[in-house]
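Just to be clear, the model below is a prediction. Sequence and coordinates:
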Amino acid sequence: MPLQKFHYRNLLLGEHDVPLTCIEQIVTLNDHKRKQKVLGPNQKLKFNPTELIIYCKDFRIVRFRFDESGPESAKKVCLAIAHYSQPTDLQLLFAFEYVGKKYHNSASKANGAPLGAGGGGSQKTPLFETYSDWDREVKRTGASGWRVCSINEGYMISTCLPEYFVVPSSLADQDLKVFSHSFVGRRMPFWCWSHSNGSALVRTALIRDVLQQRKIEQRICNAITKSHPQRNDVYKSDLDKTLPNIQDIQVAFVKLKQLCVNEPFEETEEKWLSSLENTRWLEYVRAFLKHAAELVYVLESKRLSVVLQEEEGRDLSCIIASLVQVMLDPYFRTITGFQSLIQKEWVMAGYPFLDRCNHLKRSEKEAPVFLLFLDTTWQLLEQCPAAFEFSETYLAVLHDSTRVALFGTFLFNSPHQRVQQSTDSRIKGIKQDFSLGI
């Protein structure tokens, strides 16, 4: 049997395919006139291009020559790509015109076998959109002192929290409604995961009401303590003070991309490793892994519940909460488990994919937070490959999927936004999908 049949490959994209949402910059050149222009949306091109260069967000550079095409057709191609790669409205993205059912009918098999066949990939990934999904997760982890809360049904409390989430059993719904007004984005504390020893991992936004802060924190911590079988104390981790912020992460990524893409390797070969270190990307990878490992020790050895605090609770806490669970729970190192982890801690927890991925090319909030998480996971995978059901190829395809803008999974800033957009009859085909084509 040919060796290539054992290799993973991306069935969503061909080797040279470039999704429009993956385009970072478009440059047109005319060799004869020595002219060059960076094309933006609705811009005119005053010369006939002989070459088109596409800089991609995934570090690829794709070049096209127009040696055998007419000058006007070359200009039309360049202007069309520039126009459609920089949409001004969410509903102009390709996913809103895409028919998911048609894709799955035609590409549901690879080499004669269903996609995801074998291992954990054949199981259905819980989407955590329903009460029952959360209830099953609570029971799976044995979190006896916690309950599924439904006060956010219809997103009546917070538009950046899921409709259902898990809270300490001792906290009444009425108290939660009152407390919610004091938190940034009304993102009150919600449960992520419980250790078999009873310690729990909890995420929360910061309390903006300074006068009520101490009182509310005390009530929340007491409730979390009551949910612990041994009534152990709560350990609070302020991520804003201990980890780099999203602006730092974006700056490091830009430097990394410049080093890998823009600078000629021959000129930087001798000092490449030091230049890589100077980007601070690896430093940030280490920082997140180190902090996650410290919290693993608190949860497992000290048997204390951990509360992750972040101003909005939608970025750094996504990484740390996910890493802690990957380190402690073997289920999240399976394909189905890892997908459910992303669904639970990123998609449903309100990670702003639309802004951070900058699908509309106008966000000042762009930051590769999700990529940083995949990189930290890759570091763990490299150290303990036998502990994971998936390979680095899966992580790469997962990152590619954030740039495809094909499904609703990585397209919106919150579950509420996805539901809101899906009320339009034009886009009923938009859905969440973890049947990644590999």
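Ah, there it is.

C-alpha from now on. contacts and neighbour counts both.
Fine.

Please, which helix or strand holds the residue nearest the centre of the chain?
The residue lying closest to the centre of the chain (C-alpha atoms, centre = their mean) is residue 370, at 3.9 Å. According to DSSP states H and E, residue 370 maps onto helix 369-383.

Contacts only, for the residue nearest to the centre of the chain.
residue 319 (C-alpha atoms under 8 Å, 6 or more residues apart in numbering).

Next up, identify which helix or strand residue 26 is on.
According to DSSP H and E, residue 26 maps onto strand 23-30.

Any idea how many residues pack against residue 423?
Neighbour count of residue 423, defined by other C-alpha atoms under 10 Å: 10.

how close does it sit to residue 416?
From residue 423 over to residue 416 the distance is 11 Å, taken as C-alpha to C-alpha, to the nearest Å.

I'd assumed residue 204 was in a strand, is it?
Yes: under DSSP: H, G, I helix; E, B strand; the rest coil, residue 204 falls within a strand.

next up, a second structure to put side by side with the first:
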Amino acid sequence: MAKRFMSYLNNYEVEMKEKGKATFKSYISDIIGDEEEERNEEDSESAEPSPSSVAPESEEVEKSASAFFENLMHPSLLPGEQVICQAENTLRFAPYSDRKQGISGNLFVTNFKVTFVTADKSSYAYKETKQRQRNKLIEDNDIPLTCIDTIYQVLSGGKKRALAYGQTVSSTSKYLEIHCKDFRIHVFGFKFVAKDQNKRATNSIVHHSCPTRDDLLFAYEFGLNGKFKENSQRNQFYEQQGWAKELKRLNGEGRWRVADVNLKYHLSTSLPEYFVVPMQLTNADLQKAAGQYIEKHLPTWCYTYKNGASLVRMSQLLPESDFKACEEKMLSAIKQSSGGTVDVEVMDLTQLCPSLMEIRASGQRLMSLCMTDSTKEFYSFDSSWLSRLDSTQWLQHVATCLKVAANATDIILNKTQSVALKEETGYDLSCVISCLVQILLDPEYRTQKGFASLVQREWVVMGHPFQRRSRLVQGADSEQCPLFLMFLDCVWQLLQQFPSRLAMTETYLTSLWDTQQLGVTDTFLFDSAWHRQRFFREGGKLPEVSLPSAWDWHLQFSEEDILLFNNPLYSLFNSYDLENVIASAKGSLKRAGKSASTISYARSLTEFHGDCEGRKDLFKRPNSDVLLPVSTTAARLQLWSQCYLRWCVPAQILGGGRPAGYLQQCLLVEEVICLDHKLKILQEQKKQRERGRDQFPRPQSGLVFSLEAQSQLNSCHLTSSFPFPAEVTAQTQHKLISGPLSLYLHDSLVEYEFANSED
């Protein structure tokens, strides 16, 4: 089979030596050629014009066409973004095409991304379908430099080698494979690229994908030129008031206090300027004890449950410290702040949880399993998928973290005993476990706003080294570790086990992981609060530099895309008393409505209510706000396929998978809203106080099927990775098309409501 590549840059044909021919077609030459052909036909019917009268028009057409396509071939740039180099006539291979299909264009390297631009509009046809989360900061063919994990150079002899960051490449590349942290593979061919551009592009990607200093990251230029203003998403825990507000919400005042002993980071650079400690400890006590702990990471407060038991985190004591005296004093103060009746339970996470080295190795094995670029390789893995997945140990590590968190939750809840999480540094696994414990205990942290606040407090402010763990700058490979991804996976597992108890969806969690890889937000760029301050005031040198928050979703997504972050089951179970709604609706709509669709749904609802009368607890809310018990064995956990397999075309389920269930849940919520709305109207009519529809506005769900979101339903298509379809291009789109989302509304009560909304 011939390899086919369409070129919109040059007017020539090239024969490829491998297995056939590739035809390169130029739109520019076509436009000019057609114009000249038409002009020649007209000239043949009239007197022969002078050369001077034809040449200027021909030149004008050529200039116009060239200018038009030059605009198409230029990448869109963010504030502060600059083009470093480009490679013309680059081939971008379609995934799972065995490098036999693709598109020709220009490859650009900027100080923010690697981007591929082509004048072939058909390759961007899927833009109009809105079939995925459309990020405003990056195009579909863009690769943020901070998202690059490994770069492989394939030489003319077929030899493949990984390129080290900072390495100078002297040989030309036949292919360049870019493996990304979001589990995506991009393959570019340089067969028709000039040698100097070939080397320059390769070296630019290698050099700029992992700079030597953080002030060389694009984030600085973005913050300086973007002119971002402070907003409500700003991290409140950099200030004393943020901690005081949270302490008050949890009734910890009088037993715990906000310490300011670390002002200007004189005590520790791994801790924030403000943190919470037991009331009994003075600043002098803290200064004396800090030197006994690794990186001076003192025991700090995380959370207090309503029974008075608290959660604390700390680093290990230094080997030469007075272990007994120091530890006893700290634990005694924590005990007194927690009621003073039960000793503090110390959980050593270095013994209970996998090490950073084990998690890093497990993450690498998971990426190797999920990142395939050929159908043959995919099916060779598929035949032994479960055993290969088990050998990665990823789900085992996730299960271990859930188990430790569940045990800590049980101790706080049932034993009324405070828990101290101890690890070597105090800012890695303690972030994972402390957040999971608080999510299990407190429904506030299961809301999107509360979850964001929790991550900002326990991860960002308390000093998790995002820059080192994500390897945004050059450093020891041993420091890289996908801890935040493991935490998000743990939360995703809780979402599967308690589908109506968390306000966010898996799309929210996946988008949060993608946001970390962008490298342009204030949230995930630094190693600590001290590091952040140094970047803005010393590294950046200009106080005007400011960056947006990761939680400012409107910077990345449209309002319609953000709707996909909302969990319909959470909305349903927290906004409606379903038991009373269904009981009140029994037979009501069948008597009142004349629509066949309405009668059908009312009859089904009435029959369903009759079948469920023997199960009174079906729609009852749980007695406890705590999420227990938690399944903590790897065999009971699932693979987060939306995050790990969304770019894997052969793994997609057309029209099915978890997104199909999600959309049905969205439809269910809309129907409950419609039903509740109709019941209220009927109740008012019964009281003989009829009012117009405008006086009974239909409540909005904030979900994909809400009235405001109808514009996208006829153009969206469903795969199991929705709203992140596997690489949809002109070459692969036909393999992934399923019915539009509007089909979900067919013959539903919601469709009837939409049809009558203008009456």
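Nice, thanks for sending it over. The shown structure was predicted, so the numbers you read here are calculated from the model rather than taken from an experiment.

before we move on, back to that, in structure 2, what residue corresponds to the residue nearest to the centre of structure 1?
The equivalent of residue 370 of structure 1 in structure 2 is residue 484 (alignment by TM-score structural alignment).

ok, so what distance separates its match from residue 665 of structure 2?
28 Å.

ok, the counterpart of residue 209 of structure 2 in structure 1 to residue 146 of structure 1 distance?
With TM-score structural alignment defining the correspondence, residue 209 of structure 2 maps onto residue 85 in structure 1. For residue 85 of structure 1, the distance to residue 146 of structure 1 (C-alpha to C-alpha) stands at 46 Å.

what does residue 370 of structure 1 give?
For residue 370 of structure 1 relative to residue 146 of structure 1 (C-alpha to C-alpha), the value is 28 Å.

which residue ranges form the strands in the stretch 301-438 of structure 1?
305-310 (DSSP state E, counting those that start in this stretch).

Show me where it has its helices.
For the stretch 301-438 of structure 1, applying DSSP state H, counting those that start in this stretch gives helices covering 316-328, 335-342, 353-357, 369-383, 392-404, 415-422.

Out of those, the one nearest residue 16 of structure 1 is which?
Of all the helices of the stretch 301-438 of structure 1, it is helix 392-404 that lies closest to residue 16 of structure 1, at 12.8 Å by C-alpha to C-alpha.

So which residues make contact with the closest one?
Residues from elsewhere that reach helix 392-404 of structure 1 (C-alpha under 8 Å, 6+ apart): 8-10, 19-22, 58, 357, 359, 371, 374, 378, 381, 410-411, 436-438.

Buried among these? Make that a ChimeraX selection.
Per 16 or more other C-alpha atoms under 10 Å, the buried members of the contacts of helix 392-404 of structure 1 correspond to this ChimeraX selection:
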select :9,10,19,20,21,22,58,357,359,371,374,378,381,410,411,436,437,438
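
Return the residue of structure 1 aligned against residue 221 of structure 2.
So, by TM-score structural alignment, residue 221 of structure 2 is matched to residue 97.

Which residue, other than its chain neighbours, is closest to that match?
Leaving aside its sequence neighbours, residue 97 of structure 1 sits nearest to residue 427 (C-alpha to C-alpha, 6 or more residues apart in numbering; 7.2 Å).

what about the one you found, neighbour count?
Neighbours around residue 427 of structure 1, by other C-alpha under 10 Å: 16.

Hmm, it is touching residue 96, no?
Yes: counting by C-alpha atoms under 8 Å, residue 427 of structure 1 touches residue 96, with 5.3 Å between them.

longest single helix anywhere in structure 2?
As assigned by DSSP state H, the longest helix anywhere in structure 2 is helix 658-686.

And the next helix or strand after that one, what's buried?
Downstream of helix 658-686 of structure 2, the next assigned helix or strand under DSSP H and E is helix 733-736. Buried residues in helix 733-736 of structure 2, counted by 16+ other C-alpha under 10 Å: residue 736.

Find me the equivalent region of helix 733-736 of structure 2 in structure 1.
Counting by TM-score structural alignment, helix 733-736 of structure 2 pairs with no residue of structure 1.

again with stretch 508-522 of structure 2
So stretch 508-522 of structure 2 sits over residues 394-408 in structure 1, by TM-score structural alignment.

which one in structure 2 is aligned with residue 336 of structure 1?
For residue 336 of structure 1, the residue aligned by TM-score structural alignment is residue 449.

Any figure for the gap between its match and residue 411 of structure 2?
Residue 449 of structure 2 sits 27 Å away from residue 411 of structure 2, taking C-alpha to C-alpha as the criterion.

With residue 752 of structure 2 instead?
From residue 752 of structure 2 over to residue 411 of structure 2 (counting by C-alpha to C-alpha), the distance is 51 Å.

same check, this time on residue 686 of structure 2
54 Å.

Same check on residue 528 of structure 2?
Distance, residue 528 of structure 2 to residue 411 of structure 2, using C-alpha to C-alpha: 30 Å.

Who has more neighbours out of the two?
Shown here are residue 528 of structure 2 and residue 411; by other C-alpha under 10 Å, residue 528 has more neighbours (24 against 16).

could you pull out the helices for the stretch 51-200 of structure 1?
Going by DSSP H, counting those that start in this stretch, the stretch 51-200 of structure 1 shows helices at 71-84, 100-106, 131-141, 173-180.

Output the ones you listed as TSV; include the columns distance to residue 320 of structure 1 and mean neighbour count.
Converted to TSV, those look like this (distance: least, C-alpha to C-alpha, whole Å; neighbours: other C-alpha atoms under 10 Å):
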stretch	distance to residue 320 of structure 1	mean neighbour count
helix 71-84	36	17
helix 100-106	32	11
helix 131-141	19	16
helix 173-180	23	14
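
Looking at the ones you listed, spot the one closest to residue 324 of structure 1.
Nearest of those (C-alpha to C-alpha): helix 131-141, 14.2 Å.

And residue 531 of structure 2? What does it align with in structure 1?
For residue 531 of structure 2, the residue aligned by TM-score structural alignment is residue 417.

could you give the angle of the longest strand belonging to structure 2 to helix 195-208?
Selection of the longest strand in structure 2 by residue count, based on DSSP state E, yields strand 83-93. Per axes from the mean of the first three to the mean of the last three C-alpha atoms, to 10 degrees, the angle that strand 83-93 of structure 2 makes with helix 195-208 is 110 degrees.

which bit of structure 1 covers strand 83-93 of structure 2?
Counting by TM-score structural alignment, strand 83-93 of structure 2 sits on no residues of structure 1.

Packing partners of that strand?
With contacts taken as 3 or more C-alpha pairs under 8 Å, 6 or more residues apart in numbering; DSSP states H and E, strand 83-93 of structure 2 sits against strand 102-110, strand 185-189, helix 195-208.
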